[in-house]
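Enquirer: what shape does this take:
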Amino acid sequence: MRVELFDFDLPPELIALRPVSPRHAARLLVAGSAGPLQDRRVRDLPEVLRRGDVLVFNDTRVIPAQLEGRRGEARIGATLHKRVDLRRWQAFIRNAKRLKPGDRIAFGGDVNALAEHRLPDGAWLLFFEGDEPVEALLDRAGTIPLPPYIAGKRPADQHDRDDYQTMFAREDGAVAAPTASLHFTPELITALDAAGIERHTLTLHVGAGTFLPVKVDDTADHRMHSEWGRIDPAVAAALNRAKERGGRIIAVGTTSLRLLESAAAEDGSLHPFAGDTDIFITPGHRFRVVDGLMTNFHLPRSTLMMLVSALMGRERMMEVYAHAIAQEYRFYSYGDSSLLIP
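Expert: Model prediction:
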């Protein structure tokens, strides 16, 4: 499909630079495949969902994966996006023309990495020196890698260490938050439990590739970056049981949805999963497990705009986004949310 089909004009003032407080006070646009749209709040989820529905959250934790350093006199920026082993990470490099294989980058705080070689996709493989766990080195030298549309307007600060982390975060490895889950609070979870809404978690370590623009004219020519994920056997079994008794599987975030669909069999059953996925969901995809999606509002021409169009239909999503813009919903990572149930 032509990438231009997923374009729209967004007033820049609708890009949220900070989250609302409390988090569950964010607005929620509820949409089915047809019919009127509902303007609600995230705190209304217990009455919008049905008893027996299942919410699936991503429990990845964002690490301080943005690094600034020097190779000699040259300034080098690195955004880690995928772990390779205990000491090696793939990284997108700023000022990469000043880097060659074997160069040592000093990131400050006694944190150093060797640039081993450039990868086919243009990223670099970095080896972090020393005996300390790389996570400890990043805590000392790194910052939270805010999305470009926020970082271009303000620097990351101490507030982002909390704001850009979900209440479910426990598995270190993401360089971008699963932002649909940012809206949840203990108070909301208590209300969902009381309403009979089941919940489970999986892990998908979101990579910086999620922010890369689609540079081709046709979706068939776009290559997704792979990300590592895991669905435990107990979670897969619980979701299969929920489907059998008629519960709807609602993915909280596109990351949860992509991993669920990666682990789905042809018959719609869900299998345990551990490994990489580079699934690219565009219109025409047959959804096997997911019955609905809670997600924030996405960038024009992005792979995530294509994903929600695959779920709801492109024309319907254009209606949803036109309504969101007209009603001045807040967009992107720190913005408002939508509940899409085809």
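Enquirer: rest of the way, CA atoms for contacts and neighbours
Expert: OK.
Enquirer: list the contacts of the host helix or strand of residue 255.
Expert: For residue 255, the enclosing helix or strand under DSSP states H and E is helix 254-262. Contact partners of helix 254-262, identified using Cα atoms under 8 Å, 6 or more residues apart in numbering, comprise 56-58, 178, 202-204, 206, 229-230, 251, 270, 277, 279, 281, 287-290, 293, 295, 304, 307.
Enquirer: go with 6 Å
Expert: 58, 251 (Cα atoms under 6 Å, 6 or more residues apart in numbering).
Enquirer: right, and the helix or strand after that helix?
Expert: Immediately after helix 254-262, counting by DSSP H and E, sits strand 273-277.
Enquirer: so what touches that following strand?
Expert: The set of residues external to strand 273-277 that reach it, using Cα under 6 Å, 6+ apart, is 226, 227, 228, 229, 230, 231, 263.
Enquirer: same question, stretch 82-101
Expert: By Cα under 6 Å, 6+ apart, the list of residues contacting stretch 82-101 reads 76-81, 115-117, 123-128.
Enquirer: picking up where we left off before, now the helix holding residue 255 against strand 273-277, angle please.
Expert: Using axes from the mean of the first three to the mean of the last three Cα atoms, to 10 degrees, the direction of helix 254-262 lies 110 degrees away from that of strand 273-277.
Enquirer: which of the contacts of strand 273-277 lies at the shortest distance from residue 67?
Expert: For the contacts of strand 273-277, the minimum distance to residue 67 (Cα to Cα) is 20.2 Å, reached by residue 227.
Enquirer: for the chain, just list every one of the helices.
Expert: Taking DSSP state H to define them, one finds helices in the chain at 45-48, 134-141, 148-151, 158-163, 186-194, 233-244, 254-262, 303-312, 314-326.
Enquirer: could you also give me the structure for this next sequence, so I can compare it with the first?
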Amino acid sequence: MNLEDYNYHLPEELIAQKAFYPRDHCKLMVIKEDKFLHQKFYEIIDFLQHGDVLVINETKVRRCKLIGKKETGSPVEVTLVKHLGNNFYETRIKGKPKVGKKLIFVNLTGKIIKQEEDCFYVQFDREIREEECQLLTPPYIKEDVPEEDYQTTYAKVSGSLAAPTAGLHFTPELLRKIESKGVKIARLQLDISYSTFLSIRDIKTHQTGKEYFSLDNKNAEIINSAKGNIIAVGTTVVKCLESCNWENNRIKATEGISEIFIKPGHQFKAPLKAMLTNFHLPKSSLLLLTSAYAGREQLLKAYNEAVKKKYRFFSLGDAMLIFK
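Expert: Sure, this is the predicted structure:
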């Protein structure tokens, strides 16, 4: 499998820098029966039927970015990846710091204890409150993003370092209309790790980060009782469903840590009829996951069509609904 096969040309001006308002009025490409249909997102309801189940990820993006300076006075940006206890954190740091050096923030200091490749372990002098931090947004977004634009309207449990972006397009009103049509909504949680930002160097050796996930009995039963199609809202939902335990084509309530890397050739356990997702970065793990579901050739044709039609790409961009 050649990583270059999952590359495509994208004009920089098509990388969305701001959220679309209203959020359910962005573009939606529907891939169905080898056709590309161009809709508005709120028209997704026309592709859902009574008895369908829409599966969403309720994770909430947590603030995890600290802006400070090194002892030299030069700026430094620290991402708090994981709290390991006693104010000791696994972090990622911009600014090329050295082990043993201090990091200085407002009413807070830290010391770099060790480094393992791109990961820095920092001992802080006190507990860090989430409200002291900023949201971490992808590096291709150059403008400040209001927090409400980078959270789904149904986000509940803080834990992710990035947004489950396919869900950003739903408004509470649209979800109510979908439910009033007889579509059930199943809720699960998968906390997105820092690995979502990392490039793939080699498909064979690539490893994803550890991501907490949970599906309870109530929502497992909603999925199992589907009378119509099961539709996954986003790659994170697909990862969670594929990480859960299945028995006789029925999903079981499961909680755990997922390290699954879904790529072309993956045999799906979940009987998904459709997947909703955004347009992903070239050669990314999310593009490989989407290719595993939709097929590489069809997906790249859709991406080329989206470029021609001036769709907006990546986290704050437009959406696509893929039927199998």
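Enquirer: still on that earlier bit, any idea which of the helices of structure 1 is most buried?
Expert: Per-stretch averages of neighbours, counted by mean count of other Cα atoms under 10 Å, single out helix 254-262 among the helices of structure 1, with a mean of 23.
Enquirer: which residues in structure 2 does that one align to?
Expert: Equivalent residues of helix 254-262 of structure 1 are located at 235-243 in structure 2, counting by TM-score structural alignment.
Enquirer: compared with structure 1, how much does that stretch deviate?
Expert: By mean Cα distance after the TM-score superposition for structure 1, the fitted stretch 235-243 of structure 2 averages 0.8 Å away from its aligned residues in structure 1.
Enquirer: for burial, what's the neighbour tally of residue 111 of structure 2?
Expert: 19 (other Cα atoms under 10 Å).
Enquirer: with the one 10 residues further on instead?
Expert: For residue 121 of structure 2, the neighbour count with other Cα under 10 Å is 24.
Enquirer: residues contacting it?
Expert: Residue 121 of structure 2 neighbours (Cα under 6 Å, 6+ apart): 89, 90, 91, 112, 113, 114.
Enquirer: ok, these vs residue 17 of structure 2, which is closest?
Expert: Within the contacts of residue 121 of structure 2, the smallest distance to residue 17 of structure 2 is 25.6 Å, found for residue 91 (Cα to Cα).
Enquirer: run a quick neighbour tally on the closest one.
Expert: Based on other Cα under 10 Å, the number of other residues close to residue 91 of structure 2 is 21.
Enquirer: now swap in the one 4 residues further on and tell me
Expert: Residues within reach of residue 95 of structure 2, counting by other Cα under 10 Å, total 12.
Enquirer: distance check, it against residue 299 of structure 2.
Expert: Residue 95 of structure 2 sits 37 Å away from residue 299 of structure 2, going by Cα to Cα, to the nearest Å.
Enquirer: just send the helices of structure 1 back as CSV, with distance to residue 21 of structure 1 too.
Expert: Formatted as CSV, these follow (distance: least, Cα to Cα, whole Å):
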stretch, distance to residue 21 of structure 1
helix 45-48, 17
helix 134-141, 26
helix 148-151, 18
helix 158-163, 10
helix 186-194, 13
helix 233-244, 31
helix 254-262, 23
helix 303-312, 26
helix 314-326, 20
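Enquirer: out of the ones you listed, which gets nearest to residue 25 of structure 1?
Expert: Nearest to residue 25 of structure 1 among the helices of structure 1 is helix 186-194 (10.1 Å), distances taken as Cα to Cα.
Enquirer: counterpart of that closest one in structure 2, which residues?
Expert: With TM-score structural alignment applied, helix 186-194 of structure 1 matches the range 172-180 in structure 2.
Enquirer: superpose on structure 1 and give me the mean offset of that stretch.
Expert: Mean deviation of stretch 172-180 of structure 2 relative to structure 1 after superposition (mean Cα distance after the TM-score superposition for structure 1): 1.0 Å.
Enquirer: ok, the aligned partner of residue 302 of structure 2 in structure 1 to residue 275 of structure 1 distance?
Expert: Residue correspondence to structure 1 (TM-score structural alignment): residue 302 of structure 2 is matched to residue 320. With distances taken as Cα to Cα, residue 320 of structure 1 is found 34 Å from residue 275 of structure 1.
Enquirer: likewise residue 212 of structure 1?
Expert: As judged by Cα to Cα, residue 212 of structure 1 and residue 275 of structure 1 stand 22 Å apart.
Enquirer: over to residue 28 of structure 1?
Expert: Relative to residue 275 of structure 1, residue 28 of structure 1 is positioned 33 Å away (criterion: Cα to Cα).
Enquirer: what is the burial count for the closest residue to residue 127 of structure 1 other than its chain neighbours?
Expert: Closest residue to residue 127 of structure 1 in three dimensions, ignoring its sequence neighbours and counting by Cα to Cα, 6 or more residues apart in numbering: residue 88, at 4.6 Å. Residues lying near residue 88 of structure 1 (other Cα under 10 Å) number 20.
Enquirer: please apply the same query to the one 10 residues further on.
Expert: By the other Cα under 10 Å criterion, the neighbourhood of residue 98 of structure 1 contains 13 residues.
Enquirer: now swap in residue 157 of structure 2 and tell me
Expert: Burial of residue 157 of structure 2 is recorded as 15 neighbouring residues (other Cα under 10 Å).
Enquirer: over to residue 193 of structure 2?
Expert: Burial of residue 193 of structure 2 is recorded as 18 neighbouring residues (other Cα under 10 Å).
Enquirer: quick one: residues contacting it.
Expert: Contacts for residue 193 of structure 2 (Cα under 6 Å, 6+ apart) come out as 161, 209, 211.
Enquirer: returning to that earlier point: ok now the helix holding residue 255 of structure 1, how far from the chain's centre?
Expert: The chain centroid and the centroid of helix 254-262 of structure 1 are separated by 10 Å, computed with Cα atoms, centre = their mean, to the nearest Å.
Enquirer: same check, this time on stretch 203-218 of structure 2
Expert: In terms of Cα atoms, centre = their mean, the centre of stretch 203-218 of structure 2 is found 12 Å from the chain centre.
Enquirer: again with stretch 101-116 of structure 2
Expert: On Cα atoms, centre = their mean, the centre of stretch 101-116 of structure 2 falls 29 Å from the chain's centre.
Enquirer: swap in stretch 236-254 of structure 1?
Expert: Shown here is stretch 236-254 of structure 1, whose average C-alpha point lies 20 Å from the average C-alpha point of the whole chain (Cα atoms, centre = their mean).
Enquirer: give the contact list for the counterpart of residue 215 of structure 2 in structure 1.
Expert: The alignment partner of residue 215 of structure 2 in structure 1, by TM-score structural alignment, is residue 231. The contact partners of residue 231 of structure 1, taken as Cα under 6 Å, 6+ apart, are 202, 272, 273.
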